[in-house]
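Chemist: For reference, the sequence and a predicted model appear below.
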Amino acid sequence: MSFAFLLTTLAVVVTPGAGVVHTLAAGLAHGRRASVVAAFGCTLGVVPHLAASVTGLAALLHTSSVAYDVLKYLGVAYLLHLAWATWRDKGALTVDEGGAPRSAGRVIGAAVLLNLLNPKLTLFFVAFLPQFVPAGQSGAALRMLQLGGVFMLLTFLVFVAYGVAAAALRERVLGRPRVLGGMRRLFAVCLVGLSARLAVA
């Protein structure tokens, strides 16, 4: 396994994005278990991009500006929807004082959709992974699957670390409504910023 691959992959995974925001919010809202479930969902959301890369579908997105733009603006719209729902305190990223936690299925579904509508992941697999698969080498698809598996493992571990850290702060913020309100709005603003960055990418 190339050190350059591991280093670059770790840099990509650690950089905060919509998945990190989702995992942090899950940890703050519902604790450690919810953050791990959210991290799993975000990791699961990588699978379609990896499959597209291996089968060549990602190349279509890379060469077709229309297909890329459609996926990109669907992602922008979904991020804005989450931002509005979070601001209004009734969405997937609500940071609240308790109540019944959302089901694991809903948390995973929201996380998968976040990454599914992220064209940057597909382009990452198109532009980055092939550099570590020698052209014309037999078993190239298997090699890409292995590298994709490493990417997913690092994604899960890093996101769990983010989520568990957020869960550790949960007890300190749950008794402070003003802090909760400020954090909820901060998550909403972060989502708007991420949507803007995606829109102009």
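Modeler: All right, it came through fine.
Chemist: C-alpha from now on. contacts and neighbour counts both.
Modeler: OK.
Chemist: Select the longest helix from the chain.
Modeler: Counting residues, the longest helix found in the chain (DSSP state H) is helix 140-168.
Chemist: need the contact list for the closest residue to Ala196 other than its chain neighbours.
Modeler: Excluding the flanking residues, the one nearest Ala196 by C-alpha to C-alpha, 6 or more residues apart in numbering is Val76, at 7.4 Å. By C-alpha atoms under 8 Å, 6 or more residues apart in numbering, the contact list for Val76 reads Ser195, Ala196, Leu198, Ala199.
Chemist: again, but for Leu194
Modeler: Leu194 touches Gly17, Ala18, Leu79, counting by C-alpha under 8 Å, 6+ apart.
Chemist: mind listing what the first one touches?
Modeler: Remark: with contacts taken as C-alpha under 8 Å, 6+ apart, Gly17 is in contact with Leu194.
Chemist: Give me the distance between it and Ala58.
Modeler: 21 Å (C-alpha to C-alpha, to the nearest Å).
Chemist: Buried residues of the strand or helix carrying Asp69, list them for me.
Modeler: Using DSSP states H and E, Asp69 sits in helix 65-87. Across helix 65-87, burial judged by 16 or more other C-alpha atoms under 10 Å covers 68, 71-76, 78-87.
Chemist: that older thread, and the contacts of Val76, which are buried?
Modeler: So, by 16+ other C-alpha under 10 Å, the buried ones in those are Ser195, Leu198.
Chemist: Just send the contacts of Val76 back as JSON lines, with distance to Val112 and secondary structure too.
Modeler: Listed next are the contacts of Val76 as JSON lines, based on distance: C-alpha to C-alpha, whole Å; DSSP: H, G, I helix; E, B strand; the rest coil:
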{"residue": "Ser195", "distance to Val112": "17", "secondary structure": "helix"}
{"residue": "Ala196", "distance to Val112": "20", "secondary structure": "helix"}
{"residue": "Leu198", "distance to Val112": "17", "secondary structure": "helix"}
{"residue": "Ala199", "distance to Val112": "20", "secondary structure": "helix"}
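Chemist: this is the comparison structure:
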Amino acid sequence: MTTLVLVATPGTGVVYTLDAGLRHGRRTAVLAAGACTLGIVPHLVCSITGLAALLRTSSLAYALLTWAGIAYLLHLAVLTWSDPGDRLVRAADPRRDATTPSTASTTAPTTARVLRDGVVLNLLNPKLTLFFVAFLPQFVPPGPGSARRMALLAAVFTAVTLVVFCAYGLAATALRPVLVRRPRLAGRANRVFAATYVLIAGALVLEQLPG
């Protein structure tokens, strides 16, 4: 139940999956959910091998990870903000722009790009490092078999993440027809997502400030 609450709480991965579903449809939403889930795997491996605890004790390494995540969030914010919204309409109905027949194919992000952005977002998410270092080990008693139990619990966390993120993304696609009919509203939605990325980055910046 705690895992479900943690995963369902809106964060970087949830925002990215909602954005993907709202702007690009079901396929991209599921891809984004899978990519964010894949981004958990390195944290899982580091936790089982003890590297995550080592990273947490190194203030420099943890700070570098956090600032890299902040930079990538701001990068996504710029890309999302610069999308005017009318591309969503042309992607859904290319006949509305006969002068650019290839718009639909160029508007939708490639599979590689969706996977890259989702994986990198969660790979550079310091909150996941804290989860696998401070929270998950509480449920793993020391002794023989601890690594196997850690792997099992991490696998449950990963599965729940995939299901919840897919649910978020598919739910967002229900609103997509509204944005297709109203491109100005689509542009405003893009700016809301961009602002959300900036807010998350800002929260991470505040955590890095002394005192």
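Modeler: Great, that's in hand. Please read all numbers here as calculations on a predicted model, not as lab measurements.
Chemist: With both chains overlaid, what TM-score comes out?
Modeler: Overlay of the two chains. TM-score (TM-score structural alignment, normalised by the length of the first structure): 0.91; 191 aligned residues with a C-alpha RMSD of 1.5 Å.
Chemist: Export the contacts of Leu194 of the first structure as JSON lines, with columns for distance to His30 of the first structure.
Modeler: Output for the contacts of Leu194 of the first structure, formatted as JSON lines (distance: C-alpha to C-alpha, whole Å):
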{"residue": "Gly17", "distance to His30 of the first structure": "20"}
{"residue": "Ala18", "distance to His30 of the first structure": "18"}
{"residue": "Leu79", "distance to His30 of the first structure": "21"}
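Chemist: What is the neighbour count of Ala151 of the second structure?
Modeler: 17 (other C-alpha atoms under 10 Å).
Chemist: Let me see the contact set for it.
Modeler: Leu44, Ile48.
Chemist: same thing but at 10 Å, please
Modeler: Applying C-alpha atoms under 10 Å, 6 or more residues apart in numbering to Ala151 of the second structure gives the contacts Leu44, Val45, Ser47, Ile48, Val140, Gly145, Phe157.
Chemist: circling back to that earlier point, how far away is the residue nearest to Ala196 of the first structure from Ala201 of the first structure?
Modeler: In this view, Val76 of the first structure and Ala201 of the first structure are 11 Å apart by C-alpha to C-alpha.
Chemist: And Gly118 of the second structure, how far from Leu18 of the second structure?
Modeler: Taking C-alpha to C-alpha, one finds Gly118 of the second structure at 12 Å from Leu18 of the second structure.
Chemist: Need the overlap of contacts for the two.
Modeler: With C-alpha under 10 Å, 6+ apart as the test, Gly118 of the second structure and Leu18 both reach Ala32, Ala33.
Chemist: and these two? which has more neighbours close in?
Modeler: More neighbours surround Leu18 than the other of Gly118 of the second structure and Leu18, with 26 against 23 (other C-alpha under 10 Å).
Chemist: The contacts of Ala151 of the second structure: which two are farthest apart?
Modeler: Gly145 and Phe157 (18.5 Å; C-alpha to C-alpha).
Chemist: Name the residue in these two with the higher neighbour count.
Modeler: Summary of the neighbour comparison: Gly145 of the second structure and Phe157, criterion other C-alpha under 10 Å, with Phe157 having more neighbours (20 against 11).
Chemist: Give the equivalent position in the first structure for the more buried one.
Modeler: Aligned counterpart of Phe157 of the second structure in the first structure: Phe151 (TM-score structural alignment).
Chemist: now that match, nearest residue through space, not along the chain?
Modeler: The nearest residue in space to Phe151 of the first structure (C-alpha to C-alpha, 6+ apart) is Thr9, at 6.4 Å.
Chemist: what's the matching residue for the one you found over in the second structure?
Modeler: Aligned partner of Thr9 of the first structure by TM-score structural alignment: Thr3.
Chemist: May I ask which helix or strand encompasses that match?
Modeler: helix 2-8.
Chemist: Pull the distance from that helix to the chain's centre.
Modeler: Mean-position distance between helix 2-8 of the second structure and its chain equals 15 Å (C-alpha atoms, centre = their mean, to the nearest Å).
Chemist: Check which residues of that helix are buried.
Modeler: Thr3, Val7, Ala8.
Chemist: any idea how far Ala166 of the first structure lies from Val95 of the first structure?
Modeler: For Ala166 of the first structure relative to Val95 of the first structure (C-alpha to C-alpha), the value is 11 Å.
Chemist: Are there residues contacting both of those two? Which ones?
Modeler: Joint contacts of Ala166 of the first structure and Val95 (C-alpha under 10 Å, 6+ apart) are Leu24, Ala25, Ala26, Gly27, Leu28, Ala29.
Chemist: Farthest pair within those residues?
Modeler: Every pair of those checked by C-alpha to C-alpha; the farthest is Leu24 and Ala29, at 8.5 Å.
Chemist: any shared contact partners between those two?
Modeler: Common neighbours of Leu24 of the first structure and Ala29 (C-alpha under 10 Å, 6+ apart) are Ser35, Leu93, Val95, Ala166, Ala167.
Chemist: Neighbour-wise, give me the winner out of those residues.
Modeler: Result: Ser35 is most packed of those (other C-alpha under 10 Å), 29 neighbours.
Chemist: The second structure: which residue goes with that residue?
Modeler: Going residue by residue (TM-score structural alignment), Ser35 of the first structure aligns to Ala29.
Chemist: post-alignment, the host helix or strand of its match versus the first structure, mean distance?
Modeler: For Ala29 of the second structure, the host element (DSSP H and E) is helix 26-38. Superposing on the first structure and averaging over aligned pairs (mean C-alpha distance after the TM-score superposition for the first structure), helix 26-38 of the second structure comes out at 0.6 Å.
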